[in-house]
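Participant: Sequence first, then the predicted structure:
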Amino acid sequence: MLLARYAENAFWLGRYMERIESLSRLLMVTESFAADQDSDDAWAPILNVFADTDDFMKRGKPLTALNVANFYLSDAENPNSISYASHMAKENARSLRHILSTESWRHVSVFHNSITTLQRRRFALSKLSEICMNIRESCFTFRGVMESTSYRDEVWRFNQLGAALERADQVTRLIDIKYFRFDRDDDDQAAPPDVAWWNTLLRSASGYHAFQRRYSFNADPADAATFLLCDPWLSFSVTNAANTALYQIQRLNEDFNAGAGQDIKRAGAALTERLKSPPARLSGRSLHRYLDQVQQEIIALAIAVTDRYFAPA
């Protein structure tokens, strides 16, 4: 039987590696539309989506593109940064070193060393997309190494569960970076269509060509939101990630007698129902409100998983 602390290590190794990949994607999407402008309008949404505005302001630096990029890329004191997530991923992997495959441990260690170098060098904003793409590719490699070399035991299941929950949460934040401002608006007007932004978002989620196969060339942006949130066959969609998480919970129950418990079942059912019942049109304020609701359901499921498996009474 797997100790609870090792299950938690495996779970958070999956979450942190997925978070790194998602943060890299978010920075790439923001940079592609900011066009090197040190603009509040272009970079403030990232801080708002992660509720990091106050923490950023404590650094005493002006809100510029480069400062925000560094805050999420190389600031080891920021718990939402790639640097911090890399450190935590390695620490969780270290606790599992006697269980992880040699190849998986080696990749995490080498990857962490490469991220550490970002803290010691300055970079131009024009290099941000290249740096983030390299980080994403390393995360993809880790996913492939785990898939190819892991023994399919509880460690594997908890790792995949953590990664899936993190992916579901991060995709909602990636989409909401465009719509968080509707929290403050007094009207319910839908946001004007922004086809270029949605195309970039679809490409960042490796879903552009799949989207074109499902929809017409001039598809409505609301269709892109529905695709990223609700399509069960897109690997980066929220629905696919939620289904993956629930499948791993099912396998833990059936293969290892690790029963989910009523709280997990209720949270899983609520998330599934929410994803099956989106608003008629996913745009503007209705999209922002729906993303908030989905995030709350994902958080509730993650809390239920923690209470059941890692901190039992």
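Facilitator: Structure's in. What do you need?
Participant: Could you use CA atoms for every contact and neighbour count after this?
Facilitator: Fine.
Participant: Helices of the stretch 1-150 of the chain, residue ranges please.
Facilitator: Remark: helices assigned in the stretch 1-150 of the chain by DSSP state H, counting those that start in this stretch are 4-34, 40-49, 53-58, 65-73, 82-95, 102-116, 128-149.
Participant: take the one below as the second:
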Amino acid sequence: MLDENPVYLHGLAGLSPAVPAIPAGTPGAAPTADDKTVVLRAILPDGVAPGSGRDSLDLPEKPVRITLEICNFDTVAKTGTVTVAGDGTAEPSDPVTVPAMGRAAVALTVTPKIADGGCRGELVFGGTFNGRPASRLVIPLFLAGRVGDFCRDVPMPAMLEPGSWSHHSSGSMTVAAVPEEKAVKFTVEFPDGVDRWAFPAYKLQLPQESLAGAAGIAFEIRRLTPGRIVFSRVNARWDGRFTGEGFEPPETEWQERRVLFHSGFEPERIKELEIGFNPAEKSFGWMIRNIRVFYTR
């Protein structure tokens, strides 16, 4: 009887297969007409920066001047124009010639055009040089200023109770209430020679705190100690699975952070949330308050 255990057959040496094995293939690049020797790089203007996870761009909903550096890795000069597609518009650039193994730059006035009710999109920069399309540069967009326009916030008061948080860190953590700030305070001391992380976990009170349909989490936060922060993240856990999203490291003054759940989150299945850090210092502390889960209207 065959089951999940291996079975060994003896005395079959010298047999030839009736159907020869299929030869192993050789992986290769898919054919393309794009000119991969022309590469675009965006140079952002002052006041425009990547999002907290450095995986998207938060643009104001008005024209923005973006400079495109064009690099030519071919041994012949290339002449062409740069265009914008996706969720943005701009007039095509004037023709520009890029010397062999050289670079040139053009500036485009780009206006984000994400549909009403949405906050995510992408800018797609491309162009044609010497009659061939250049490799595209795709920049994801996340217009953080729009999030509050189409979401409703639901407070999570139990997350301000110190006893609701597990002391999940590689050091010695304390959690305390700060009534005068309407906040909860976390402090951690790390021993020598450890990877420093502090991600206190809040176990959702299900079913009343189910995150089904949630779009993200918002909170006010400030740090209590100076020093470098390597990572700042909101993590979610459920049924042995784990995912997370970064946010901008806190300052010493109260500031709001709004973290949108990406497609890897399954809000209806989340059982625990972590809000924490990988600090570089041996001592680290922060406070958090006004925690809300937000939903699309």
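Facilitator: Sure, I can see it. Please read these numbers as outputs of a predicted model, since none were measured by experiment.
Participant: And the TM-score between them?
Facilitator: The TM-score (TM-score structural alignment, normalised by the length of the second structure) is 0.23; 107 aligned residues with a C-alpha RMSD of 5.9 Å.
Participant: Tell me which of the helices of the stretch 1-150 of the first structure approaches Q296 of the first structure most closely.
Facilitator: Q296 of the first structure lies closest to helix 40-49 among those, at 13.7 Å (C-alpha to C-alpha).
Participant: buried sites along the closest one?
Facilitator: Under the neighbour-count criterion of 16 or more other C-alpha atoms under 10 Å, helix 40-49 of the first structure has A42, W43, A44, P45, I46, L47, V49 buried.
Participant: Go through those and name the one nearest A241 of the first structure.
Facilitator: Using C-alpha to C-alpha, V49 comes nearest to A241 of the first structure of these, at 20.0 Å.
Participant: Quantify the burial of the nearest residue to H112 of the first structure once chain neighbours are set aside by counting its neighbouring residues.
Facilitator: Nearest residue to H112 of the first structure in three dimensions, chain neighbours excluded: S86, at 5.6 Å (C-alpha to C-alpha, 6 or more residues apart in numbering). By the criterion of other C-alpha atoms under 10 Å, S86 of the first structure has 25 neighbours.
Participant: same question, E18 of the first structure
Facilitator: E18 of the first structure has 26 nearby residues by other C-alpha under 10 Å.
Participant: Same check on R214 of the first structure?
Facilitator: 11.
Participant: what's the distance between it and W105 of the first structure?
Facilitator: As judged by C-alpha to C-alpha, to the nearest Å, R214 of the first structure and W105 of the first structure stand 39 Å apart.
Participant: follow-up on the earlier one: will you turn the helices of the stretch 1-150 of the first structure into CSV that also has distance to N159 of the first structure?
Facilitator: As requested, these are exported to CSV (distance: least, C-alpha to C-alpha, whole Å):
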stretch, distance to N159 of the first structure
helix 4-34, 4
helix 40-49, 25
helix 53-58, 30
helix 65-73, 24
helix 82-95, 11
helix 102-116, 12
helix 128-149, 9
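Participant: quick one, which of the ones you listed is nearest to L165 of the first structure?
Facilitator: That would be helix 4-34 among the helices of the stretch 1-150 of the first structure, by C-alpha to C-alpha, at 7.4 Å.
Participant: Enumerate the positions of that closest one that are buried.
Facilitator: Neighbour counts over helix 4-34 of the first structure (16+ other C-alpha under 10 Å) mark 6-31, 34 as buried.
Participant: can you check stretch 172-186 of the second structure too?
Facilitator: Within stretch 172-186 of the second structure, the residues scored as buried using 16+ other C-alpha under 10 Å are M173, V175, A177, V178, A183, V184, K185, F186.
Participant: From what I see, the fifth one and R289 are in contact.
Facilitator: So that's A183 of the second structure. Yes - in this structure A183 of the second structure lies within contact range of R289 using C-alpha atoms under 8 Å: 4.4 Å.
Participant: so A201 of the second structure touches W165, yeah?
Facilitator: Yes - counting by C-alpha under 8 Å, A201 of the second structure does reach W165; the two are 5.4 Å apart.
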